[in-house]
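Participant: Show me how the following folds:
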Amino acid sequence: MITARRLAALALPLAVGIAAPALAFAASGEQLFMDNCSACHQPTGKGVKGAFPALAGSPFVQGDPKIVMTTVLNGRAGMPSFKDDLTDPDLAAILTYVRSAWGNKASPIKPADVAAARAAANAAAKARGLQAH
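Facilitator: Next up is the predicted model:
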């Protein structure tokens, strides 16, 4: 989906005859959060008490990035898995946004970090599948 902001980012460079920036089509972490996470966790990050945990001020969100990445990739306690729905750059953008929004102060997450977490989760799942019954 091209928003007015993205269209404007493309229009000026094209009007003056230079190439548009490659990131013009890349969605921001905030927009990806709004599109994929805010229905449950709310645009404010405050969640819904008793149903969806708050992300704002959450020690979990601001803690070990590997645990947060694995949770978002695989889902947990009613939370859906996003490993088949979002790319490494998209997940990195969402997690970086969540870890820095609403007063949270945690380090950013790179797409390579998500790729490594995805590979580790896939390897663990494959190893579990190979166990004898």
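Participant: contacts, neighbours, all on C-alpha from now
Facilitator: OK.
Participant: okay, now the nearest residue to residue 38 once chain neighbours are set aside: neighbour count?
Facilitator: Of all residues not flanking residue 38 in the chain, residue 45 sits nearest, at 7.5 Å (Cα to Cα, 6 or more residues apart in numbering). Close neighbours of residue 45, defined as other Cα atoms under 10 Å, add up to 21.
Participant: The structure of the following sequence is requested for comparison with the preceding one:
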Amino acid sequence: MIRMRTLALAFAGLALGASGAAAADGRQLFLDNCSACHQVTGKGIPGAFPALAGSKVALGPAPAAASIVLNGKGGMPAFRDDLSDADIAAVLSYVRTAWGNKAPPLTAALVNPVRRTGKRENPKAALTAH
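Facilitator: Below is the predicted model:
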């Protein structure tokens, strides 16, 4: 019985460690790809780059947020060629839980169908990431 509890606790620890790593990866992906415009604070630059802290888009339906990151919007670059489904899920999960935001995280399984069905907003005018 004790051995079963020890195994259960070990698996729980691995699961917690994995989710913590995913959150850390999402933060790092945000810092590497998004913070120059949206700022480390998530407050953006008024009149130029929208805030993500309290954003209706960031906190809204997950497929819509994934579509914007994948396909770009306005002056925002499309990240579909630069970030995997898991990366996009991680960065959006970070955004949806940082700066007081309270929205459920995303998974790669949710991002993938958005990637398959979406298109860049305007391929000729859209910026590309990096």
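Participant: Any idea what the TM-score is?
Facilitator: The TM-score (TM-score structural alignment, normalised by the length of the second structure) is 0.72; 102 aligned residues with a Cα RMSD of 2.2 Å.
Participant: need the contact list for the residue nearest to residue 38 of the first structure.
Facilitator: Listed by Cα atoms under 8 Å, 6 or more residues apart in numbering, the contact partners of residue 45 of the first structure are 38, 54, 55, 56, 98, 102.
Participant: List just the nearest of the residues you listed to residue 113 of the first structure.
Facilitator: Comparing the contacts of residue 45 of the first structure against residue 113 of the first structure with Cα to Cα places residue 98 closest, at 15.6 Å.
Participant: Now do the contacts for the closest one.
Facilitator: Residue 98 of the first structure touches 33, 45, 55, 56, 61, 104, counting by Cα under 8 Å, 6+ apart.
Participant: Return the set of buried residues in the lengthiest helix in the first structure.
Facilitator: Ranked by residue count under DSSP state H, the longest helix found in the first structure is helix 111-129. Across helix 111-129 of the first structure, burial judged by 16 or more other Cα atoms under 10 Å covers 111, 113, 114, 115, 117, 118, 121.
Participant: Figure out how far the longest helix seen in the second structure is from the centre of its chain.
Facilitator: For the second structure, the longest helix by residue count, based on DSSP H, is helix 2-33. Relative to its parent chain, helix 2-33 of the second structure has a centroid offset of 17 Å by Cα atoms, centre = their mean, to the nearest Å.
Participant: got the buried residues for whichever helix or strand comes after that helix?
Facilitator: For helix 2-33 of the second structure, the following helix or strand on the C-terminal side (DSSP states H and E) is helix 35-38. Neighbour-count burial for helix 35-38 of the second structure, with 16+ other Cα under 10 Å as criterion, is recorded at 35, 37, 38.
Participant: The second one matches what in the first structure?
Facilitator: Looking back up the chat, that one is residue 37 of the second structure. Aligned by TM-score structural alignment, residue 37 of the second structure pairs with residue 40 of the first structure.
Participant: mind listing what its match touches?
Facilitator: Per Cα under 8 Å, 6+ apart, neighbours of residue 40 of the first structure: 47, 48, 52.
Participant: swap in residue 119 of the second structure?
Facilitator: Neighbouring residues of residue 119 of the second structure by Cα under 8 Å, 6+ apart: residue 71.
Participant: Now do it against residue 80 of the second structure, distance only.
Facilitator: 9 Å (Cα to Cα, to the nearest Å).
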